[in-house]
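**Student:** Have a look; sequence and predicted model below, questions after that.
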Amino acid sequence: MPLQRVRFAEAVPEVFRASLQDIRREQEVPAEFPPEVTAAALQAAQNARLPELDRTDLEFVTIDPPDSMDLDQALYIERSGDGFTVYYAIADVAAFVQAGDPIDAEARRRGETLYAPDKRTPLHPPELSEGAASLLPDQVRPAVLWTITVDATGEMTGVTCERALVKSRAKLNYAGVQKDLDAGTASESLQLLREVGKLREQRELERGGVNLPIPDQEIVTSNHGWGLEFRAPLPVEGWNAQISLLTGMAAAQLMTKGKIGILRTLPESHDDLRRKLGNTAKALGIVWADEATYAEFIHGLDPKVPAHAAMLAACTVLFRGAGYTAFDGQVPERSGHAAMKAEYAHVTAPLRRLVDRWAGEICVALSAGVDVPAWVRESMDEIPKIMDDADRRAHAYERSIVSMVEAGLVADQVGAEFDGVITDVDDKENTRGIVALTKFAIEGRVTGAALPLGQQVRVKLVEADIAKRTVAFELVR
């Protein structure tokens, strides 16, 4: 599921740094890589298994946040008749890592890269993830190359997946690409990214799919203390995400046709979730028409509007319950992803997510019509559990950080009263529940007699503890 990212506009204040260290200890977030893993990574960087196919002629570029060095994906798009050909190069981690080696063993222990405002805890040693395996500019790299054809309406018409050597021409960032697109100075490939991205967004809306444009939460300081601002994603971030989603759907198509794979699955959401999110919308002053679906409601939100940005962050609960389903033979009955309204697989972030290495290997084999490697078949049943555990750890880490920040935003206002809406109750007497404040994008525990679910209330802040990461209220009226 999408994660809420919190960052600080300036240096992380000392009180938050101490709490972040506590969170890492509590969540048992890995520290540095063991010496044997670093040594293995240095050795692997010098001994990559390179493919014969050379596609360094394709003018790939990467598009990421400016400070990113773990570059998983490089993109090149060209027009093909009335449609398009999308070339998507994915870092080939398997060219450096072998099943059972120290890097593989440590990656299985970690599962995925973890993010915090003050540091990133990578899945693979930086010698690989930010060096030899990363699709850095002007470097020839081994990659899993996806070639996907798309028609004039944005529908996928064909896919191949193979190993190839590639070379990125430039390390671009979202703001720079958006500026060039708006000015009309972007390359033809990037202009086609906009065109294909918009077509794919339309296809997503028509099938009822949801792709949350999660805003970053940035903590800013002023004379009045700390404040929370949301940074709305740029349009190009959505178009770029659509290429990743397209590739994940292409991977799922290969897997289901070949009757072997690891799918990303999500069951349909339940009525209680719709009710809770509806109450959150009410707290934020957003109208959610009774007849509007999740997709219609979310597509109508503007992440540049602070209340809408907060609503999008709350809607990440729609992805709770997502998991991984491995199969070798019959395709499972529940193989779809409810938010995507399609079958889907994770294949585009192997530097940061373990499962993508397995899924990529499966797709390369299926596309070539050869047997899936034995090491993949022998271990693929373990991957869903490893990833489920890693996702739980990532979500707990994220939630702890968000709770810490929420406590900090109101830490100096204990005793003050606020307007809010009761978004959930968790006991039969309706004496304990959750309140969403109207003024801040904050939810907290609330106690009181007969909490009125879904109704406007007045509450008093009784606790805001950064170290404990708790915010608590009492019902006033």
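**Tutor:** Perfect, thanks for sending it.
**Student:** Could you use CA atoms for every contact and neighbour count after this?
**Tutor:** OK.
**Student:** Residue 433: what secondary structure?
**Tutor:** In three-state terms, and counting by DSSP: H, G, I helix; E, B strand; the rest coil, residue 433 is strand.
**Student:** Give the closest residue to it in space, chain neighbours not counted.
**Tutor:** Of all residues not flanking residue 433 in the chain, residue 425 sits nearest, at 3.9 Å (C-alpha to C-alpha, 6 or more residues apart in numbering).
**Student:** Unless I misread the structure, residue 462 falls within a strand.
**Tutor:** Yes. Under three-state DSSP, residue 462 sits within a strand.
**Student:** does residue 312 really touch residue 300, like I thought?
**Tutor:** No. Look at residue 312 against residue 300 with C-alpha atoms under 8 Å: they stay out of range, at 10.7 Å.
**Student:** These two: who's more crowded?
**Tutor:** residue 312 (21 against 11; other C-alpha atoms under 10 Å).
**Student:** Distance from the chain centre to the lengthiest strand in the chain, please.
**Tutor:** Looking across the chain with DSSP state E, the single longest strand is strand 156-173. Relative to its parent chain, strand 156-173 has a centroid offset of 21 Å by C-alpha atoms, centre = their mean, to the nearest Å.
**Student:** before we go on, here's another structure to hold up against the first:
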Amino acid sequence: MQRVLSAPDLDFDAVRTELGVSEDYGAAAQAEADDAVDRFAADREDRTDLPFVTIDPPTSMDLDQAVHIVGDADGFVVRYAIADVAALVEPEGALDQESRRRGTTIYFPDRSVPLHPRSLSEGAGSLLPGQVRPCVLWTIRVATDGTVGDVDVRRALMRSVAKLDYAGVSRDAAAGRMHPSIEALPAFGELRHRRALERGAVELDLPDQEVMRADGGWTLRLAPHTPADMWNSQLSLLTGMCAGTIMADAGIGLLRTMPRAGSDAVAGLVASAAALGVAWPDGATPGQFLAGLPRDAPTTLALMSAGAGLMRGADHLALDGQTEVPPAEKMTHAAIGGLYAHVTAPLRRLGDRFATEVCLAVTSGKPVPNWVIRALPTLPRVLRSAASLASAADRASIDLAEATLLAGREGETFDAVVLHAATQRRPAQVFLTELAVIAQCDGDPEQGRRVSVELQVADPAARKVLFAPV
């Protein structure tokens, strides 16, 4: 049974202070957000006739994306409305500069610290139900074999008719009562997922480790991905791949890249599978092998963790429209299996706003705005720094919860699965099924095995947990 922590035991304000994360945007940037108006109001197509819906975690208010999808004899017509943040942020103004300093929304278990002030990110810019909102509307035709046909990008007005969540959409799909606007989503998502595996994509279906409120306190849990998570991710991946192609063809924009996994990383995964007695199907790519693993087997968690070695080196690549375009292998994202860009979460990620402006300009035959061209070379460094900070915030929050949850239980034994065996560079890592804890372990336990471990250290002040094999 999980132990629930009392609320004062977890001080996320201390973590925010340590990392220098604050909701103080400065008076000028806050005022711009509070008074934001649509700079392109006269240039929009009215598509409030389309009954868009959003799919997000239940408590989310910064709603970037809304979807309307229909299937027909020729495949699918995907309409994906993305919050038009560029229309609400004055280029190179105080709010623009503040968002460039931040780079991304930072998430903590008790609250987020948004990229933009809440008056914009959860108000004027958010695709809240029942509200007419400015958006960038992607209309993408997908054939019955999953290939992409016509792509259209334009500014529009939209209105969401429902705020849905992943668990609810999954339940509705299982019960055969999907919202009419997304009845075709499961078939679309499964089709695009199959296409992704065929082109060599790798998707790690690891559950998310979450610190969450429970019974007036805090607890840890693993939140497995629902079918709707995967279907919805295919919408963003489709749009991002279309955006990546548009920008690569034009030689200007901001791509998301990842090098192909080295032979040593693939060999390591193959060796791990062999050591755990898990057969590798003939001819299967690493992505197909991982996707075919049974979800409830302890070896699957270990192999998915080992699969992370295939996905190193993710970065951003700015194309300036002047210098020679790099070779294709330098522009692609190996884990996705093609060209890719972030354009679907501009309320939460800085780069999406600039990449979207490039796509709008290129597809309409207009020049890319100068304020975008000036910013492009600076964005990769900003986004790398922001990603590092977001990762540190997530890790520190979970480490604090794990150490507090286990404090006072030194000497107790727990059932665990070994995620990683020890190497010269790092100790072994184990997962406690009872408490959803992932922590270091002394000794050399064997990867993928169920073991009993004894808690040696649980220090909330140092945010440290350490086990040893029994």
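**Tutor:** That came through fine. Predicted model only: the values in this text are computed from it and were never measured.
**Student:** follow-up on the earlier one: the second structure: which residue goes with the residue nearest to residue 433 of the first structure?
**Tutor:** Applying TM-score structural alignment, one finds that residue 425 of the first structure aligns to residue 423 in the second structure.
**Student:** if I pick residue 363 of the second structure, what's in contact with it?
**Tutor:** By C-alpha atoms under 8 Å, 6 or more residues apart in numbering, the residues touching residue 363 of the second structure are 152-153, 246.
**Student:** In CSV: those, plus neighbour count.
**Tutor:** Output for the contacts of residue 363 of the second structure, formatted as CSV (neighbours: other C-alpha atoms under 10 Å):
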residue, neighbour count
152, 15
153, 21
246, 22
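**Student:** TSV for those residues, including distance to residue 459 of the second structure?
**Tutor:** Converted to TSV, these look like this (distance: C-alpha to C-alpha, whole Å):
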residue	distance to residue 459 of the second structure
152	54
153	52
246	50
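**Student:** out of those residues, which ones does the first structure keep as well?
**Tutor:** Contacts conserved in the first structure for these, counting by both residues aligned by TM-score structural alignment, their matches' C-alpha atoms under 8 Å: 152-153, 246.
**Student:** contacting residues for the closest residue to residue 213 of the second structure other than its chain neighbours?
**Tutor:** With C-alpha to C-alpha, 6+ apart as the criterion, residue 213 of the second structure has its nearest non-adjacent residue at 6.3 Å, and that residue is residue 219. Applying C-alpha under 8 Å, 6+ apart to residue 219 of the second structure gives the contacts 2-5, 211-213, 401, 405.
**Student:** Tabulate those (TSV), appending distance to residue 227 of the second structure and secondary structure.
**Tutor:** Listed next are these as TSV, based on distance: C-alpha to C-alpha, whole Å; DSSP: H, G, I helix; E, B strand; the rest coil:
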residue	distance to residue 227 of the second structure	secondary structure
2	26	coil
3	29	coil
4	28	coil
5	31	strand
211	22	strand
212	22	strand
213	24	strand
401	28	helix
405	30	helix
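**Student:** Name only those of those that count as buried.
**Tutor:** Among the contacts of residue 219 of the second structure, those classed as buried by 16 or more other C-alpha atoms under 10 Å are 4-5, 211, 213, 401, 405.
**Student:** Name the nearest of those residues relative to residue 384 of the second structure.
**Tutor:** Set against residue 384 of the second structure, the nearest of these by C-alpha to C-alpha is residue 211 (24.8 Å).
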